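Enquirer: take this sequence and fold it.
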Amino acid sequence: MKTNIFGLDTEGLAEALKPFKLPAYRTKQIAEWMYQKGAVHFSDMTNLPKKLREELEAAFDINRAKLVEQWDSSDGKTSKYLLEFNDGVAVETVLMRQPYGNSVCISTQAGCAMGCAFCASTVNGVARSLTRGEMLAEVLFIDDLLKKEDKKVDTMVLMGSGEPMMNYDEVMAFLHLMHEPYCKNFSYRNVALSTSGVVPGIYRLMEENLPITLSISLHAPNDTVRDKIMPVNKKWKIAEVVKAGKLYGEKTKRRVTYEYILIENVNDGEEHARELSHLLHGQLANVNLIPINPVTERALFRPSAERIQRFLDILTRQHISATIRKEMGTDIQAACGQLRNQYMKENDA
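Expert: You can find the predicted model right below:
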């Protein structure tokens, strides 16, 4: 059985290639072929001797991801891809064409175990965590598409299916690999990582001392509301989460984003806005208000435009930096988990 080497850094590659007794520069060549030039067969690596290419082809695989389904928004700005890995597990990856560049939203797990009431990713639980190579395959799939337009991935958000902090080691290995010059030379400053409030993970990330933007899915101003819609709050209460976010901002000098999904008659009242203002007062932070994306499996609804605007106005008057997220891909169910759930239903039928 052949070994998959896609996702290895040069150190891991050197270890895998030891039996071939290759000079050190060959390791970097192979990495560049896989990660920069998109090679999936050793026969494509033309600066390697032909005999070596044949030997490597017999010993190793370069497994990436296969496109299963694609949805494109009517305005052409958002595309959602269902990508399948070798074991049949599928995940969603989204390309968002923003005014400031192309952003890719990747999944870190297939499904999610966090159980948030408003999220489609949790409906079928978590199948498994993704490897660093599988996360990289998501990005390179999008990057290969953009190359045809003489464009590239400019920013990356780890906000798709899954909780990155529950797959911490592989997520960090993936980010380090993306940053390597022989891979994508991707700046940490162009990365945003979202967590549902796994406090130990926030502190671990803070100690990495990397300029990664942290997004915290808050979605409530108090424990009573958050307990109902986010089971994670029963382990790490809202005060602990906000304290961790505050310390992260102070240490990294990066503005923390608090994601707040507005749900009609659940967390969108004027008293909720005032409470949220008090909770975040004095923080280096921004609130990203997100009108809920309808999920058929959940009976939660979007507030009216008037209620959304009133919520924003209260935050602004209290000197809390806040914006309403510009919606992209609503017509293709671009919220994470929805395409995968449909695919699972069709394949179970």
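Enquirer: C-alpha only now, for contacts and for neighbours.
Expert: Will do.
Enquirer: how many other residues sit next to the nearest residue to T330 once chain neighbours are set aside?
Expert: Using C-alpha to C-alpha, 6 or more residues apart in numbering and skipping residues adjacent in sequence, the residue nearest T330 is N293, 7.3 Å away. Using other C-alpha atoms under 10 Å, the number of residues around N293 comes to 21.
Enquirer: so which strand or helix has N293?
Expert: Here N293, judged by DSSP states H and E, is contained in no helix and no strand.
Enquirer: thought it was touching G329?
Expert: No - contact between N293 and G329 fails when scored by C-alpha atoms under 8 Å: they sit 10.2 Å apart.
Enquirer: contacts only, for the residue nearest to T330.
Expert: N293 makes contacts with R302, T330, Q333, A335, as judged by C-alpha atoms under 8 Å, 6 or more residues apart in numbering.
Enquirer: show the buried residues in these.
Expert: Restricting the contacts of N293 to buried positions leaves R302, Q333, A335, with burial counted as 16 or more other C-alpha atoms under 10 Å.
Enquirer: which stretches of the stretch 1-150 of the chain form helices?
Expert: Remark: helices assigned in the stretch 1-150 of the chain by DSSP state H, counting those that start in this stretch are 10-16, 24-35, 50-59, 132-147.
Enquirer: for these, which one ends up most surrounded?
Expert: Neighbour counts (mean count of other C-alpha atoms under 10 Å) averaged over each of the helices of the stretch 1-150 of the chain peak at helix 132-147, with a mean of 21.
Enquirer: give me the contact list for the helix or strand following it.
Expert: As assigned by DSSP H and E, the chain's next helix or strand after helix 132-147 is strand 155-158. Here strand 155-158 makes contact (C-alpha under 8 Å, 6+ apart) with 101-108, 164, 190-194.
Enquirer: so which pair among those residues is furthest apart in space?
Expert: G101 and P164 (23.7 Å; C-alpha to C-alpha).
Enquirer: between the two, who's got more neighbours?
Expert: P164 (26 against 12).
Enquirer: find the nearest non-adjacent residue to that one, please.
Expert: T108 (5.7 Å).
Enquirer: between the contacts of N293, which is nearest L140?
Expert: L140 has its nearest neighbour among the contacts of N293 in A335, at 21.0 Å by C-alpha to C-alpha.
Enquirer: the closest one: what's it in contact with?
Expert: A120, N293.
Enquirer: relative to E327, how far out is it?
Expert: 10 Å (C-alpha to C-alpha, to the nearest Å).
Enquirer: let's compare: structure for the following, please.
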Amino acid sequence: MTEQPPVRTTTPRQVRPEGAPANTGIRQVRPKTEGWQQAKDETGRPLLQFASPKRGKPPVHLADLTYDERVATLKKLGLPGFRAKQLEKHYFTHYTSDAADMTDLPASGREELVAGMLPPLLTEVRRLETDRGDTIKFLWKLHDGALVESVLMRYPGRITLCVSSQAGCGMNCPFCATGQAGLTRNMSAAEIIEQIVRANALIAAGGLGGKKSSDHSLDRVSNIVFMGMGEPLANYARVMQAVRVMVDKEHGLGMSARGITVSTVGLVPAIKKLADEDIPVTFALSLHAPDDHLRDELIPVNSRWKVDEALDAARAYFDKTGRRVSIEYALIKDMNDHAWRADLLAEKLNARGRGWVHVNPIPLNPTPGSIWTASEVPVQNEFVRRLNDAGIPTTLRDTRGKEIDGACGQLVATEEDEAAAEATPVG
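Expert: The predicted structure is shown next:
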């Protein structure tokens, strides 16, 4: 009988992330949820929700329609098409949906016309201020009781509004408060636009503090960032209708496309679609890790489209539009802020050419005792230095609204918010 060789038992080899130096003793914290249970699919992977759950749709609003559709709707009501321009001027220029302000419309049937074309969409539940009145967070209640937030910020020379595009979010990123409850529903184009109109009304009434005498910018929202609740490219059609209304100089808000930033965690097919829109918005990719080993855990959609696929799509956006891409990168202590990751990020970006990208690291908003906390200042500075030294323009981003939970990744309805919303009637 032939003697069999002894069976060797081995300890599974720990896989080192691509680009990571060996045996450095660098501390590596793994992503995990804290205080909530991450939803998983039948395979045990974090659940991704791309489709909006079925709920009652919001009423159709002027901003949901193209100009031709607005005219056609009015004609069906037996009214002349030119009333569309009158309604547009009141809503997009004077920021009002109040029929009493619209004295150029016939008194007979005015209330019904305005109620039908400009139905109420957002009910303000709460308003919190910080930064000496230069930052305001709004909590809005939608027609079906869903809650969303937006954040208004005055900077020297510009006013920025961070808008929500979904109630909740289906991307299930473990470090983002918004994704904890999953996706409630997509927002309509008009619900997105209404956040801007209501902000403009507040600004026009003097409700946003602190404009300096040397600041000659207009008193209205000049910059939009789709970085509130939701994954914008998962609500693609409605977000793009809202963007078209924003940039329409004749029948909309007349904003500059260059002042509008559309962000995504990496929905590659939608990034390619955005590049074909011929609307030169700023595109931002929320990357947060340059290696798939970490990003698979940090950004669950990375299981569908890997880092290199997302970066290739971002580069293609630049090639098609000529608009420099922003890379958003939340710096999290001992998790994704290692110097070697800065080097790997620079290597991947430079491999796709020069001059096409700008990196915006932002210190994560700290929570006492949590693994999710901001990188230490020397680590932040080293991360930025390495990118800049590699020829990648990099700017550490200012954080606004931390005190009112209005900063990046903090937008979520609390129990206190929900109690306030319960006591607030819609309308």
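Enquirer: tm score of chain vs chain?
Expert: Put the two chains on top of each other and the TM-score (TM-score structural alignment, normalised by the length of the first structure) is 0.93; 348 aligned residues with a C-alpha RMSD of 2.3 Å.
Enquirer: quick one on the thing from earlier: want to throw the helices of the stretch 1-150 of the first structure into a markdown table with distance to H41 of the first structure?
Expert: Converted to a markdown table, the helices of the stretch 1-150 of the first structure look like this (distance: least, C-alpha to C-alpha, whole Å):
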| stretch | distance to H41 of the first structure |
| --- | --- |
| helix 10-16 | 16 |
| helix 24-35 | 9 |
| helix 50-59 | 7 |
| helix 132-147 | 15 |
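Enquirer: list the buried residues for stretch 315-328 of the second structure?
Expert: Going by neighbour count (16+ other C-alpha under 10 Å), the buried part of stretch 315-328 of the second structure is R315, A316, Y317, F318, K320, T321, R323, R324, V325, S326, I327, E328.
Enquirer: and what of stretch 118-131 of the first structure?
Expert: For stretch 118-131 of the first structure, the neighbour count (16+ other C-alpha under 10 Å) marks F118, C119, A120, S121, T122, V123, N124, V126, S129, L130, T131 as buried.
Enquirer: which two among the residues you listed are spaced furthest apart?
Expert: Across these, no pair lies farther apart than F118 and T131, at 26.2 Å, counting by C-alpha to C-alpha.
Enquirer: and L285 of the second structure, that's in a helix?
Expert: No - looking at L285 of the second structure with DSSP: H, G, I helix; E, B strand; the rest coil, it is strand, so not inside a helix.
Enquirer: got the contact list for it?
Expert: S263, T264, V265, G266, A310, A314, V325, S326, I327, E328.
Enquirer: the first structure: which residue goes with that one?
Expert: Using TM-score structural alignment, the partner of L285 of the second structure in the first structure is I216.
Enquirer: preserved in the second structure, out of the contacts of N293 of the first structure?
Expert: On the basis of both residues aligned by TM-score structural alignment, their matches' C-alpha atoms under 8 Å, what survives of those in the second structure is R302, T330, A335.
Enquirer: picking that back up, would you list the contacts of L285 of the second structure in TSV and tack on secondary structure and distance to I203 of the second structure?
Expert: Listed next are the contacts of L285 of the second structure as TSV, based on DSSP: H, G, I helix; E, B strand; the rest coil; distance: C-alpha to C-alpha, whole Å:
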residue	secondary structure	distance to I203 of the second structure
S263	strand	25
T264	strand	28
V265	coil	31
G266	coil	34
A310	helix	37
A314	helix	34
V325	strand	30
S326	strand	28
I327	strand	30
E328	strand	28
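Enquirer: closest to K272 of the second structure among those?
Expert: Using C-alpha to C-alpha, these come closest to K272 of the second structure at A314, 8.3 Å.
Enquirer: which SS class is I392 of the second structure?
Expert: Three-state assignment for I392 of the second structure (three-state DSSP): coil.
Enquirer: circling back to that earlier point, D268 of the first structure is nearest to which of the helices of the stretch 1-150 of the first structure?
Expert: Among those, helix 132-147 comes nearest to D268 of the first structure, with 34.4 Å by C-alpha to C-alpha.
Enquirer: quick one: that closest one aligns where in the second structure?
Expert: Using TM-score structural alignment, helix 132-147 of the first structure lines up with residues 189-204 of the second structure.
Enquirer: V242 of the first structure -> the second structure?
Expert: So, by TM-score structural alignment, V242 of the first structure is matched to L311.
Enquirer: so what's that match up against?
Expert: The contact partners of L311 of the second structure, taken as C-alpha under 8 Å, 6+ apart, are L349.
Enquirer: doesn't it lie inside a strand?
Expert: No - L311 of the second structure is assigned helix when assessed by three-state DSSP, not a strand.
Enquirer: name the nearest residue to A90 of the first structure, ignoring sequence neighbours.
Expert: Distances taken as C-alpha to C-alpha, 6+ apart place E84 nearest to A90 of the first structure, at 4.1 Å, with adjacent residues excluded.
Enquirer: circling back to that earlier point, could you dump the buried ones among the contacts of N293 of the first structure into TSV with distance to H281 of the first structure and secondary structure added?
Expert: Listed next are those as TSV, based on distance: C-alpha to C-alpha, whole Å; DSSP: H, G, I helix; E, B strand; the rest coil:
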residue	distance to H281 of the first structure	secondary structure
R302	26	coil
Q333	34	coil
A335	29	coil
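Enquirer: so what's the residue count around the equivalent of the residue nearest to A90 of the first structure over in the second structure?
Expert: Applying TM-score structural alignment, one finds that E84 of the first structure aligns to K141 in the second structure. Neighbour count of K141 of the second structure, defined by other C-alpha under 10 Å: 25.
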